[in-house]
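In: Have a look at this prediction, sequence included:
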Amino acid sequence: MCGIIGIVGKGDVAQRLVDGLRRLEYRGYDSAGIATLDNGKIERLRAEGKLINLDERLKKAPVRGPIGIGHTRWATHGGPTERNAHPHATERVAVVHNGIIENYAALKAELEQHQCRFETETDTEVVAHLVDHHLKQGMDPITAANAAFDRLEGAYALAVIFANENNLMVGVRQGTPLAVGYGDGEMYVASDSYALAPLTKKICFLEDGDRIRVNAGGVTIYNRDGKELSRPIRITAQSGETTGKGEYRHFMLKEIFEQPSVIGDTLNSFINPATREITLPADLVEMVAKASRLTLVACGTAFYACHVAKYWFEQIARIPVEIDVASEFRYREAPMPEGGVALFVSQSGETLDTLEALRYCKRQGQKIVSIVNTIESTIERESDMVLHTLAGPEIGVASTKAFTTQLTTLACLVLAAAAKKGAIDAKTVGAMSDSLRQLPSLVNSVLQDTAVTIEKLSREIAEARDVLYLGRGAMYPIALEGALKLKEISYIHAEGYAAGEMKHGPIALIDDKVPVVVLAPHDKLFEKTASNVQETIARGGQVLLFTDRDGLTQLGRGCRWSVRMPVSDAFVAPILYVIPVQLLAYHVAVAKGTDVDQPRNLAKSVTVE
């Protein structure tokens, strides 16, 4: 979602601000801007659309100064226009903001009575005017900023600079991440450590309620009452290298084809190849194995990873599981069981809905486990135990390799917990871990053997207005994920259903213009799925069947399209079968000419509710 970068430095900082924003592009945005102090005067450059538009403006009309703030905006209040782009400013103050100011309307009405004139539709402009109003009352910059922060309600991270203050930046974190970087004679702030990686390895992560006073020599952290606080400085493991597309046309395609490697890396971190044992922290495994109930919570694609894991935990480890989308979970005020464990899955580790659900579970006495891809995230820091997926930076907004490594990590946790609980014996653990270790090779074969076929048939799918996805058992969440991918990047309406639910409503949608994507490995549920496919074909549905050799022999003849998948153990089939639906979504989007890596209206890290 929105990204913040700030530098209190040496020499002109404008280009470095833009470079920092470039590292935040993966979060998703629709406008960008920077503000610097040139001889004490606030100078701004803003642009609608991609960062290249801002970069071109900077080249044509450079702004100078040793201090500045930058921002990539994902629109919440007000359209994605240059006028609404950050930084927002008055003559005295410039502000960048992630999050939402919930009481902005009341503050705006109050400020308008003091003759403040608003130029944008955003909630953020209120902050700039509120700080400016306090400056007019004779307050110094720090006091004015704190007086403004005291009035704000919502979730936000803010960085503020002031006219004629070349060595001062103030900021605050409340519910939305903000980090401070320590340089050599200069300091930095950013919404995540990835943006700071080329500038410094020394990072301090702020906590909710923290306020900061930054100058080139260091930072003072304090709370609302002015009491100074100490936060640990960490040496970040983030790489300063810029991730490129290499030989691939899009980041998403590159990340799809990286999956054999990153799944292998994740497996190698959890499975001992000599003993075939799952090697996870013993206290974590015991905690999960003894849980009276597991509560799995996530958003979007990560929620579908939880959905697959529910089948695994209950069938293999015999542990009862509840799953929920984070944005709804805490509002149900669910009673949590004594001895329960809550597990949270997030690529970014910063998703606000997931973080607030985590905090609810903590208050309810649950032990907290998180599975995250981004190191040093807020969710990681607030968890009792954490497992890292090893997907590496995922730049494409639509999650691919993060999803399969989440599933891989969850699969390893399931086996470890099942063995600890005695739900399966050592021989079964070894056989199932062998199935997992075969995954990189199987995924690679799918990528090599199906990509051309899927690209060709995707041109016909691209003509559809609606697409249905069907699956049974653990294939049902993969059908949901396949539909989500198609919606996200091609903008075609798609829905995923449990195959047995077709006759309870969705079958009314079937005609000869509706492609129906069926995920059906030849397993114990295949015959049931086959019946649903026949019902679809009988009504003119255009079936795209993903199945293995035996499935094709039995069902392939009646389908308009079919893609042969390798034979695999039912345990790992959900991870394998998501690969072709990722490829399908990608090639359909390319055929339609959409922005694959940064689809409209979407953000990589959703840090507002």
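Out: Now that the structure is in, tell me what you want to look at. Residues are numbered from 1 along each chain as shown.
In: When you work out contacts or count neighbours from here on, use the C-alpha atoms and nothing else.
Out: Noted.
In: Need the three-state assignment for the nearest residue to Ala197 once chain neighbours are set aside.
Out: Take Ala197 and drop its neighbours on the chain: the residue closest to it by CA to CA, 6 or more residues apart in numbering is Gly240, 4.5 Å away. In the three-state summary, Gly240 is assigned as coil, counting by DSSP: H, G, I helix; E, B strand; the rest coil.
In: and Gly240, how many residues sit next to it?
Out: Other residues near Gly240 number 16, with proximity taken as other CA atoms under 10 Å.
In: who's in contact with it?
Out: Contacts of Gly240 were listed using CA atoms under 8 Å, 6 or more residues apart in numbering, and they are Tyr194, Leu196, Ala197, Pro198, Leu199.
In: Can I get these in a markdown table including distance to Val567, neighbour count and secondary structure?
Out: Supplementary listing: these in a markdown table, determined by distance: CA to CA, whole Å; neighbours: other CA atoms under 10 Å; DSSP: H, G, I helix; E, B strand; the rest coil:
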| residue | distance to Val567 | neighbour count | secondary structure |
| --- | --- | --- | --- |
| Tyr194 | 39 | 22 | helix |
| Leu196 | 45 | 28 | helix |
| Ala197 | 43 | 21 | coil |
| Pro198 | 45 | 17 | coil |
| Leu199 | 48 | 20 | coil |
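In: ok, so of the residues you listed, who is nearest Leu229?
Out: Taking CA to CA as the measure, Leu229 lies nearest Leu196 of those, at 22.2 Å.
In: this is the other structure I want to compare:
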Amino acid sequence: MCGIVGGIAERNVAPILLEGLRRLEYRGYDSSGMALLDSEAELRRVRSLGKIKQLEQKIDVLAQPFAGQLGIAHTRWATHGIPAEHNAHPHICNHRVAVVHNGIIENYQSLKARQIEQGYRFTSETDTEVVAHAIYHYLAGAELSASPDNPASQSEQSIASQAGKGLFQAVIRAVADFEGAYALGVVTTDDPDTLVAARKGSPLVIGIGIGEHFIASDVSALLPVTQNFIFLEDGDVAQLTRDSVKIFSTSAGEWVERPVKQSSLNITAVELGEHRHYMHKEIFEQPQAVIDTLEGRITQEQVLVSSFGHQAETVFQKIERLHIIACGTSYHAGMVAKYWAEDIFRIPCQVEVASEFRYRNPVVENNTLFITISQSGETADTLAALQQIKAMRQSQSSEHAANETNVPELSGISTLTICNVAESSLTREADMVFLTHAGPEIGVASTKAFTTQLVALALLLTSIGKVKRTIPESRENLITNGLQKLPNLIQQALMHEQEIIDIAETFADKQHALFLGRGTMYPIAMEGALKLKEISYIHAEAYPAGELKHGPLALIDENMPVIAIAPLDDLLEKLKSNLQEVKARGGQMIVFEDERSDISSDSGFKVVKATTNVGRITAPITYNILLQLLSYHVALIKGTDVDQPRNLAKSVTVE
């Protein structure tokens, strides 16, 4: 992985592909490359370690212009093989086939061993090179070995025969060999008027133009040339020419039509404007993101249950428990929701990391609402967990029908996805979908996506509580009023930026930090620690403040900044005692407190006062804004790459 862009046109596509790569930089990468078919229909390739500008510099010094009307390009985030030019995409086989690839080919080692026996030579450590060799192998005329004893091979032969000849057929034959996930862009000198794309488990879109068509991992890469897109589905293989797009579904074994959808995004939505970094821009976009997420989903006094779909009220009436599955920042949003669900709405709630859920044998109880949360909607572990839940539901319901006395029916299991991308894999898989209208988030470290996820979860829990009558109407009114005030509360939190800039100086020579919180502020402390480590590379941990005496106090000294979140609630006095434990051991104490608190009277603490009248739903969101600003300004002091931190990718589409 990480970013694909390709195109076929009547004009030189090189500058279009370069701009597309720039727009995919936010996804994170360590190398980049481009391959074009030039005017002589010969493959030319340039690859570079490092940033896109280094690729551009290599192109600029070429003896001959690097141009062509058909090409593919890629930004790579290393999985198999170290970050190095020879591992960068595109990969080429025998000067005839060029491939870019996102995802992981899980059986690449067995394929590689077979290809070595066939005489293929490998020049990289990547799994992608087996893709290039396999496509070349079928393009060169190698036949599938069909036999009466090998019906799967006969089926593949039948599908391939429907696809015609040439590159398109070769790709269809090749993908039948692959296990794992892939998004592919393929070109060949044998067919200089065709670009082939394939998708399974990794996102890929087609941009529709007039006399030209494009592919990309993300619509943002193609906004300068089109706003009309086809979203490929798993098993799709697409043949693009200048004048047509044809799609064959290997899953269905037939040609299919996919709808063309117009993106509501525009170029300016992903521009920096007056901000130095995308992360800073996105932090300051949060008041509007909350307004957009709430629009049409609440009135002055109540939530609209229909925001979650026409079947929501029926589903919510039946559910008895919640199970939230997510990764990273989205997992922290789920942790906050657990406190809300059980404390305010009296609904049992379990929260789990997706990569753990999918590899254990969970007990799935009937009348459970499974909630998957993802910014991109393509997070591999979360998607796999959702598919696992659906498979378990289907399997156990079938068993119940066959043997009703012994097997419980799981027809009461429902799934709901909270996501920021309308045409993502998660939104297509879930029974119900709630879209957070955060707009494009370019910075790898999530900010406004997290905030809108919390807003979505607050609306969801209030809707469930309303339907199940676990909250009175007065509580619903209080929550909706608080959510309507939230954009202004966030705006007031952003006004503390200068104070936070001054506090950030504390971290100039620090390598470690400890975050403390109690109740809902514990997962907010976890999110604050994650942000700090993501973009400043400072080792940061979060603990429930009451756990200090059970181990973490051993770490406290003058070199360990301790960041505490101290809202004015019934746990404040307990938290004050925890902070005195830190002070007594010489720790540097930074406290984000309510204006009405009196922690600031202690001269040993550095304090930022938050806005008063923050409720139980809005408080975690408001305090998190302050921690986002802290991590951003510490990263500036440390001189790190804020928007594209090392080793990280925005959309994690592999395990």
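Out: That came through, no problem. Keep in mind the model is a prediction, meaning the values are calculated, not measured.
In: just to revisit the earlier point, of the contacts of Gly240 of structure 1, which is the nearest to Lys456 of structure 1?
Out: Within the contacts of Gly240 of structure 1, proximity to Lys456 of structure 1 (CA to CA) peaks at Tyr194, which comes in at 37.4 Å.
In: Could you tell me how far the aligned partner of the closest one in structure 2 is located from Val421 of structure 2?
Out: Per TM-score structural alignment, the equivalent position to Tyr194 of structure 1 in structure 2 is Ser220. Counting by CA to CA, to the nearest Å, the separation of Ser220 of structure 2 from Val421 of structure 2 is 12 Å.
In: same deal with Ile371 of structure 2?
Out: Using CA to CA, one obtains 16 Å as the distance from Ile371 of structure 2 to Val421 of structure 2.
In: Tell me where the stretch 301-450 of structure 2 has helices.
Out: Counting by DSSP state H, counting those that start in this stretch, the stretch 301-450 of structure 2 has helices at residues 312-318, 328-343, 354-357, 380-402, 425-429, 448-468.
In: Deepest in the core, which of these is it.
Out: By mean neighbour count, with neighbours taken as mean count of other CA atoms under 10 Å, helix 448-468 ranks first of the helices of the stretch 301-450 of structure 2 at a mean of 24.
In: Where in structure 1 does it fall?
Out: Mapped onto structure 1 using TM-score structural alignment, helix 448-468 of structure 2 covers residues 401-421.
In: Check the mean deviation of the matching stretch from structure 2.
Out: When structure 2 is overlaid, stretch 401-421 of structure 1 sits 1.2 Å from its aligned residues on average, using mean CA distance after the TM-score superposition for structure 1.
In: what's the offset of that stretch from the middle of its chain?
Out: Offset of stretch 401-421 of structure 1 from its chain centre (CA atoms, centre = their mean, to the nearest Å): 20 Å.
In: quick one, strands of the stretch 1-150 of structure 1?
Out: 3-8, 31-38, 41-48, 67-73, 88-89, 93-101 (DSSP state E, counting those that start in this stretch).
In: possible to save those strands as CSV with mean neighbour count and distance to Thr529 of structure 1?
Out: Supplementary listing: the strands of the stretch 1-150 of structure 1 in CSV, determined by neighbours: other CA atoms under 10 Å; distance: least, CA to CA, whole Å:
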stretch, mean neighbour count, distance to Thr529 of structure 1
strand 3-8, 30, 45
strand 31-38, 29, 46
strand 41-48, 22, 48
strand 67-73, 32, 44
strand 88-89, 26, 55
strand 93-101, 27, 44
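In: Throw the ones you listed into CSV and include distance to Thr236 of structure 1, thanks.
Out: Written out in CSV, the entries for these read as follows (distance: least, CA to CA, whole Å):
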stretch, distance to Thr236 of structure 1
strand 3-8, 17
strand 31-38, 26
strand 41-48, 31
strand 67-73, 22
strand 88-89, 31
strand 93-101, 22
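In: For Ala570 of structure 1, which of those strands is the nearest?
Out: Nearest to Ala570 of structure 1 among the strands of the stretch 1-150 of structure 1 is strand 3-8; the distance by CA to CA comes to 41.1 Å.
In: From Gly273 of structure 2, how far out is the match of Tyr194 of structure 1?
Out: When Ser220 of structure 2 is compared with Gly273 of structure 2 (using CA to CA), they lie 16 Å apart.
In: Likewise for Pro224 of structure 2?
Out: 17 Å.
In: nearest residue to Ala573 of structure 1 other than its sequence neighbours?
Out: Ranked by CA to CA, 6+ apart and with sequence neighbours excluded, the top spatial neighbour of Ala573 of structure 1 is Pro521, at 7.4 Å.
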